[in-house]
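A.B. asks: Please find the sequence and the predicted model below.
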Amino acid sequence: MRRTQCGLGRRMMGAIGLACALTGIVQVAAVADPGQPSTLAEVRAELRRLYHDAEVATEKYNATDERLTRQRERLQKLNGQIKATEAKLADLKTKAGAAARAQYRTGGLPAEVNFVLAGNPDNALDAASRTWQAQRSTTKLITALTTTRQTARDLRDDAAVEVKRSEVSRQSLKNQRKRIEERIAEAKRTESRLSSEQRRELAALDQKEAAKAQTKWVNAGNLPHVGPEAGPAGRRAIAFATAQIGKPYVWGAEGPDAFDCSGLTSQAWLHAGVTIPRTSQEQWRRLKHVPIGRMRAGDLVIYFSDASHVGLYIGDGKIIQAPRPGRNVYVSPVASMEILGAVRPDA
């Protein structure tokens, strides 16, 4: 009996120990969230991903917004053309009605019949000439009326197409806005879980990596080969961008109180008297490419393989940029991010 009780006691203690172990595992699993980054490096990588996604969506939003603006302008122009065409059509209809009434008054007889029936041959010849001219004018009038009617129909069709395109663009803007706001909100939630100490560590980690990348870029021989100083327009663009330092990044903004990355660069060059594309992707696609080692102050540096970010090169290995939500326009090392290439707005 004693042996049985002892065996039972050992089994009970073992069961209790297993239960405690299982409880501990459950508690650890409840605390750890496999969907969340657990180390500072992972948090940093997650924030970069989220803000990069937000910036990609922002540049798409900017491109769509620019397209919608062009569509509105074209629709406005079409509506003006429709109005002018309809006025012309109304005038032609009035003239056509007058011609029809005149023909009715003359009985609609051909000129040669009127000549035969006329008592005075000279008057008849004059009448015939006038009739022929009137018939010729009527033919031109009918042709113009037909052409104008077709033009009005074509313009209305074009306007209807433009309205549909605008509706698609507006819906696209709405979807892109939602994506941007979701990414930024998710990034802010991730940042909100960090302590003050972790935030300082994260900022120090960013600075350390930026300095390391810049040193590597300089050691590769880029800085000594960078081209001449900015031209007059480039100096004006730099002066404008410098005046914006400290203003907040706001996605979709192009001043005067806030900017996103391409909003800053496009406005800087606009104030220098040069109109360039609104988005970083279009700046990369449409402006003249220059070798990194031959950049000059005022050139634009495009970042990441998808050309989703841009900064204004100011010389000495530095750029002015509007970085991301929560940050302000500031000066940073040119190589602090993955460089895709450089473009020259005033080439």
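C.D. replies: Everything's here; your move. Computed from a predicted structure; not experimentally measured.

A.B. asks: C-alpha only now, for contacts and for neighbours.
C.D. replies: Fine.

A.B. asks: What strand or helix carries Ala30?
C.D. replies: For Ala30, the host element (DSSP states H and E) is helix 2-31.

A.B. asks: got a list of what Lys77 touches?
C.D. replies: Counting by Cα atoms under 8 Å, 6 or more residues apart in numbering, Lys77 touches no other residue.

A.B. asks: where's it, which helix or strand?
C.D. replies: Here Lys77 is assigned to helix 40-105, by DSSP H and E.

A.B. asks: what's the following helix or strand after that helix?
C.D. replies: Using DSSP H and E, the next helix or strand after helix 40-105 towards the C-terminus is helix 111-117.

A.B. asks: quick one: that following helix to chain centroid distance?
C.D. replies: Relative to its parent chain, helix 111-117 has a centroid offset of 71 Å by Cα atoms, centre = their mean, to the nearest Å.

A.B. asks: which other helices and strands contact that helix?
C.D. replies: helix 121-192 (3 or more Cα pairs under 8 Å, 6 or more residues apart in numbering; DSSP states H and E).

A.B. asks: Give me the helices and strands touching the helix or strand following the helix it packs on, please.
C.D. replies: Using DSSP H and E, the helix or strand that directly follows helix 121-192 along the chain is helix 196-219. With contacts defined as 3+ Cα pairs under 8 Å, 6+ apart, helix 196-219 has these neighbours: helix 40-105, strand 330-333.

A.B. asks: Mind giving me the packing neighbours of the last one?
C.D. replies: Just to be clear, that refers to strand 330-333. Against strand 330-333 (3+ Cα pairs under 8 Å, 6+ apart) you get helix 196-219, strand 318-321.

A.B. asks: quick one: contacts of the next helix or strand after it?
C.D. replies: Going down the chain from strand 330-333, the next helix or strand is strand 339-344, by DSSP H and E. Contacts to strand 339-344, defined as Cα under 8 Å, 6+ apart, come from residues 283-284, 287-292, 295, 298-305, 307.

A.B. asks: The same query, at a cut-off of 10 Å, please.
C.D. replies: 234, 283-313 (Cα atoms under 10 Å, 6 or more residues apart in numbering).

A.B. asks: Same check on stretch 117-127?
C.D. replies: Under the contact criterion Cα under 10 Å, 6+ apart, stretch 117-127 has outside partners 111-116, 128-133.

A.B. asks: Tell me which residues of that stretch come out buried.
C.D. replies: Residues 124-125, 127 are the ones in stretch 117-127 that count as buried (16 or more other Cα atoms under 10 Å).

A.B. asks: go on, stretch 131-145?
C.D. replies: For stretch 131-145, by 16+ other Cα under 10 Å, it's 131, 135, 138, 141-142, 145.

A.B. asks: Show me just the buried residues among the contacts of stretch 117-127.
C.D. replies: Looks like the contacts of stretch 117-127 have 111, 114-115, 128, 131 buried, using 16+ other Cα under 10 Å.

A.B. asks: got another, please set it beside the one above:
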Amino acid sequence: MGSGKRGLLAAAVTVVCAVTVLAGAGTAFASVPPEPSVATASGSPASGSPAPAGSPAPGTTPGTTPAPAPTPDKDLEKIREQLDRLYHDAAVATDAYNAAEEKAEKQSAELDDLNARIAEGKAKLQRLKDQAGATARAQYRDGGLPPMARFLLTDDPQRFADSAATILNGERATKKLLTETARTQDELRGYADDAAARMKKLEADRAAKDAAKKKIEKRIADAELLESRLEKKEKERLAELERQAARAAQTAWLDSGVLDGVSDKASAEGKKAVAFATAQLGKPYVWGAEGPDSFDCSGLTSQAWAAAGRPIPRTSQEQWRQLPHVAVKDMRPGDLIIYFGDATHVAMYAGDGKIIHAPRPGRTVTVTGAGTMPILGVVRPHA
């Protein structure tokens, strides 16, 4: 084989290897490089054929790497949808975490109460045993004869009568002592069984809480990794697409006439709740947080209404399940708007078609349009 052919063969192998390496090194957001150019009759490159080896790509300066083409909006929209799914999954897990935490706290408090009752019951049982022991010792000091025997052996009529009353009182006291002892023992057994059941539930709630925590952290990590792969300009464009989608949704919601006739007059309690929520603007979203420095969505709403003097359930799902429902046309500031079909997000209506809410990880408590997310319904924490 001539040296020219061997050179061409070596060059071909080099190109194949390079293509193989580049194909394997791409990322989910890598841009497609421009098509290679074809050499014209005069030797200048034209679209469609590879440029001579060592020549710079069109539009670049020799010795520089060409900038990747920006990700098309349609691909960024897919990324936005994927991020929404990941953060929604994190919100579902956060509600599960908060519910498990609330149950665990309740079970723990009930368990503490049972343990206090058990300790009190044991002390009472010991007192009863001491009392029974004192009675037995008194009988021994009287010569070991039971009261009935001494009663039958007396010849003194007055003493006979006094002994009869003493025996009757003693029998009543003994019966009461035995009954109280048996009842205390039964209570202790019941408390012990209840405590064992509570402990089992507490362990289950803690396990559910740990599982939810792992799921939250996984979804958030996946979302952060997805966002980290974007270039700065792509992130800025993605944020703009999110704002455009929110504006479009809010405009469509308002244009539907849904707020026609809606009153912005709040109750005294509603004003207090809105004032609390407003004071939290700018604080970061942290899943599972309920203040004072950070909040998740239901942490914000539950603390706002606690500040207004109306404790409400901790999670958005329980807020939807337990609080009175009102029609959107009847809502007023302070009411809570529940979002998504699974009730995994909640915000406080602030009036004028706006809400205050803690959106998701990486965001802060903010004001936005009430129609920017799919509304499930509205609840009112007070009559």
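C.D. replies: In hand now; what should we look at? Bear in mind that the values here come from a model prediction, so they are computed numbers and not experimental data.

A.B. asks: Output the contacts of stretch 117-127 of structure 1 in CSV; the columns should cover distance to Glu181 of structure 1.
C.D. replies: Output for these, formatted as CSV (distance: Cα to Cα, whole Å):
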residue, distance to Glu181 of structure 1
Ala111, 78
Glu112, 81
Val113, 82
Asn114, 82
Phe115, 84
Val116, 87
Ala128, 78
Ser129, 77
Arg130, 74
Thr131, 74
Trp132, 73
Gln133, 70
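
A.B. asks: Put together a markdown table for the buried residues of stretch 117-127 of structure 1, with distance to Gly246 of structure 1 on each row.
C.D. replies: Below are those laid out as a markdown table (distance: Cα to Cα, whole Å):
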| residue | distance to Gly246 of structure 1 |
| --- | --- |
| Ala124 | 89 |
| Leu125 | 88 |
| Ala127 | 84 |
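
A.B. asks: re the thing from before, ok, the buried ones among the contacts of stretch 117-127 of structure 1 vs Val43 of structure 1, which is closest?
C.D. replies: Thr131 (90.3 Å; Cα to Cα).

A.B. asks: Quick one: map that closest one onto structure 2.
C.D. replies: By TM-score structural alignment, Thr131 of structure 1 lines up with Ile167 in structure 2.

A.B. asks: Test my guess that its match contacts Leu152.
C.D. replies: No: if you go by Cα atoms under 10 Å, Ile167 of structure 2 and Leu152 don't touch, sitting 11.1 Å apart.

A.B. asks: check contacts around the aligned partner of Lys235 of structure 2 in structure 1.
C.D. replies: Under the alignment (TM-score structural alignment), Lys235 of structure 2 pairs with Arg199 in structure 1. Arg199 of structure 1 makes contact with 40, 191-193, 205, according to Cα under 10 Å, 6+ apart.

A.B. asks: Select only the buried ones of those in PyMOL?
C.D. replies: Applying 16+ other Cα under 10 Å to those, the buried members can be selected in PyMOL as follows:
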select buried, resi 191
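
A.B. asks: tell me the contacts of the aligned partner of Cys261 of structure 1 in structure 2?
C.D. replies: In structure 2, Cys261 of structure 1 lines up with Cys297, judged by TM-score structural alignment. Taking Cα under 10 Å, 6+ apart, we find Cys297 of structure 2 in contact with 91, 94-95, 285-290, 314-316, 344-348, 356-360, 365.

A.B. asks: what lines up against Ala370 of structure 2 once you look at structure 1?
C.D. replies: With TM-score structural alignment as the criterion, Ala370 of structure 2 matches Val334.

A.B. asks: residue closest to the middle of structure 2?
C.D. replies: With distances taken as Cα atoms, centre = their mean, structure 2 has Thr94 as the residue nearest its mean C-alpha position (2.2 Å).

A.B. asks: That one corresponds to which position in structure 1?
C.D. replies: Under TM-score structural alignment, Thr94 of structure 2 pairs with Thr58 in structure 1.

A.B. asks: now Lys213 of structure 2
C.D. replies: By TM-score structural alignment, Lys213 of structure 2 lines up with Arg177.

A.B. asks: try Ala116 of structure 2
C.D. replies: Aligned partner of Ala116 of structure 2 by TM-score structural alignment: Gly80.

A.B. asks: now the buried residues of stretch 131-145 of structure 1 in CSV, with distance to Arg72 of structure 1?
C.D. replies: As requested, the buried residues of stretch 131-145 of structure 1 are exported to CSV (distance: Cα to Cα, whole Å):
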residue, distance to Arg72 of structure 1
Thr131, 49
Gln135, 44
Thr138, 39
Leu141, 34
Ile142, 34
Leu145, 29
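
A.B. asks: just these now: which is nearest Glu186 of structure 1?
C.D. replies: Leu145 (61.5 Å).

A.B. asks: all strands for the stretch 251-383 of structure 2, in order.
C.D. replies: Under the criterion DSSP state E, counting those that start in this stretch, the stretch 251-383 of structure 2 contains strands at 325-326, 336-339, 345-351, 354-357, 366-369, 375-379.

A.B. asks: I'd like to know which of the ones you listed is closest to Ala104 of structure 2.
C.D. replies: Each of these has some distance to Ala104 of structure 2 by Cα to Cα; the shortest is strand 345-351, at 22.1 Å.

A.B. asks: Give me the mean deviation of that closest one from structure 1.
C.D. replies: Strand 345-351 of structure 2 differs from its equivalent in structure 1 by a mean of 0.4 Å after superposition (mean Cα distance after the TM-score superposition for structure 1).

A.B. asks: once the structures are aligned, where does that strand end up in structure 1?
C.D. replies: Counting by TM-score structural alignment, strand 345-351 of structure 2 lines up with residues 309-315 of structure 1.

A.B. asks: gap between that stretch and the chain center?
C.D. replies: 19 Å.

A.B. asks: Likewise for stretch 13-32 of structure 2?
C.D. replies: Taking Cα atoms, centre = their mean, one finds the center of stretch 13-32 of structure 2 at 42 Å from the center of the full chain.
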